[in-house]
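In: sequence unknown, structure follows:
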């Protein structure tokens, strides 16, 4: 069997499946009478994950090492993680609208890997000496899984901001956040204005009194509010899963760095941005757990986290500098 040809067939097939899956989710959501298409979207995610799994296994057999050593392999491993996290979240929540937001992410990653990278970057090559270590699977795979999980969680936070854009939101009845925070949210939904009232006295003089008048902002419909609360809750839980993975991945990387370079931390650009990523999501979880934040404010932090994750994963390597630059662009 020609494993190289099989890999190219599977990478193109995974892109095609995820592209069709994205269209199925979008059409099924746009047209209510076509909601029966949404189960097909779930099947598309499962099929896409199966294709990527087959690709990674074929790559593993051909190269003789865990396929996560260059950009092509890591992109497909990232896409595998995104589709796997989506399936877990969808089955646990029972909400099939999530694919509207996660399908474009998975499709875009596979499209970049299968259609944009040059053939020489897609071919399997022997590992460079620095990567010939058992820590390759431990460190890189956990980091990539944390990236995939944090990306999905951040994307759900962005979806929350889109759904609630320009609307008043009061999230109540959730299993997290403090009562004071919900009270603040309710108070912030109302603005107070003063309307002058003229009152005549017995001596013919007129007094002007100020009467407070409550102006209520436009609120979300109950159905849309329920979906927004689901997005907020799932985003929090998914990020809560990705953060420990990121922590373990950074620790494993530090141990590997000490074995390879004699130092646990060297402030390499990749290490620095991994620390920045950790701090951003630590701030998010601190705001949710300790401060009781929920809704738009933590969603903004998580949205910024998505940008930071992409810089850490891909942006740093565009510079072609540092100890982590091999096997990527240069």
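Out: Sure, I can see it. Computed from a predicted model, the values in this text were never measured in an experiment.

In: CA atoms for contacts and neighbours, from now on please.
Out: Noted.

In: is it true that residue 18 touches residue 49?
Out: No: assessed by Cα atoms under 8 Å, residue 18 is found out of contact with residue 49, at 9.1 Å.

In: alright, now check it against this:
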């Protein structure tokens, strides 16, 4: 079946537009991050000034907390406006991102899961959707710079080094199992990446506890939620990641039996995917075991790194039955 080149071009244009919108969102999120730092500093200054004013009883010190309160409220109001603009812009970017995926599929009259470029397109869209749903509350908005940077890096790499022209899929992928298997796996990967990033930030925050930040790194992590909240966020999303990836692996095994006559063959992709699933299971076990709880975030980070290794190295370097990157 012929490829609709116009739809393919519009898909590429939508992808680039989404990339630009995310870049603008990154700068806006950084501005929001700085404003939240100012809000925190103003609140801490007010907290320190109120006892001093109460003890002194002097006129000058009595007026100072009032001024600090006003400054803190103004800074918070400004930050909330920026945060609202950020959320709106991100949803617009996500909508354009999804349009790029849909047009890519329509252009080739198939589901857009035929090569590594399209898979990266799907995973990054999944990360953005999962993040936007999970970070609705104001206290979570400071996580956006930490999420947008790796997402933009993945999209830039996918759009430059991994890009493949819209075309029919190779014969081995012409199966109704393709959209089912890849959709579930990409969703699991998106949630897993979000969970791993949350664990990474929880470790960073545990080194710089809230209210006890110090040095350059302390100033950077100051706007982040507490380590406990970040760890809880990582755990709750990992709880979804484990069964989702497990289901994806099972669906892949069923497809493998239909395509190759066996459910499992320890192909490099299968092996690393199973190792990733085991690591997420180990993370949840460690998280629920008091003696291993401190090591749990590190296991989650290793699971995320293994997933990224599976996404790039196994697809691009190692030869196997799953070598459908579309780079040749």
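Out: Happy to help now that I have it. Predicted model only: the values in this text are computed from it and were never measured.

In: what separation do you get for the aligned partner of residue 319 of structure 1 in structure 2 and residue 191 of structure 2?
Out: Aligning on TM-score structural alignment places residue 319 of structure 1 opposite residue 317 in structure 2. Taking Cα to Cα, to the nearest Å as the measure, residue 317 of structure 2 falls 25 Å from residue 191 of structure 2.

In: same check, this time on residue 145 of structure 2
Out: According to Cα to Cα, residue 145 of structure 2 stands 17 Å off from residue 191 of structure 2.

In: residue 111 is in contact with residue 179 of structure 2, correct?
Out: Yes: here residue 179 of structure 2 reaches residue 111: they are 6.2 Å apart, a contact under Cα under 8 Å.

In: the helices in the stretch 101-250 of structure 1, which residues?
Out: Applying DSSP state H, counting those that start in this stretch to the stretch 101-250 of structure 1 gives helices spanning 119-122, 135, 141-163, 179-188, 222-261.

In: just checking, what packs against the last one?
Out: Judged by 3 or more Cα pairs under 8 Å, 6 or more residues apart in numbering; DSSP states H and E, helix 222-261 of structure 1 is in contact with helix 135, helix 141-163, helix 269-289.

In: any idea how far that helix is from the chain center?
Out: Once both centres are worked out by Cα atoms, centre = their mean, to the nearest Å, helix 222-261 of structure 1 turns out to sit 9 Å from its chain's centre.

In: what comes up buried for it?
Out: Burial within helix 222-261 of structure 1, assessed by neighbour count using 16 or more other Cα atoms under 10 Å, is assigned to 225, 227-236, 238-240, 242-243, 245-250, 252-257.

In: ok so, going back, ok, the match of residue 319 of structure 1 - how many residues close by?
Out: Other residues lying near residue 317 of structure 2 total 9 when counted by other Cα atoms under 10 Å.

In: how much space between it and residue 62 of structure 2?
Out: Plainly put, residue 317 of structure 2 is 68 Å away from residue 62 of structure 2 if you go by Cα to Cα.

In: now swap in residue 315 of structure 2 and tell me
Out: For residue 315 of structure 2, the distance to residue 62 of structure 2 under the criterion Cα to Cα works out to 66 Å.

In: also residue 82 of structure 2?
Out: In terms of Cα to Cα, residue 82 of structure 2 sits 32 Å off from residue 62 of structure 2.

In: find the centremost residue of structure 1, please.
Out: Relative to the mean C-alpha position of structure 1, the nearest C-alpha, by Cα atoms, centre = their mean, is the one of residue 151, at 2.1 Å.

In: grab the nearest non-local neighbour of whichever residue in structure 2 pairs up with that residue.
Out: With TM-score structural alignment defining the correspondence, residue 151 of structure 1 maps onto residue 193 in structure 2. Setting aside the residues directly before and after it, residue 193 of structure 2 is nearest to residue 304 in space (Cα to Cα, 6 or more residues apart in numbering), at 5.8 Å.
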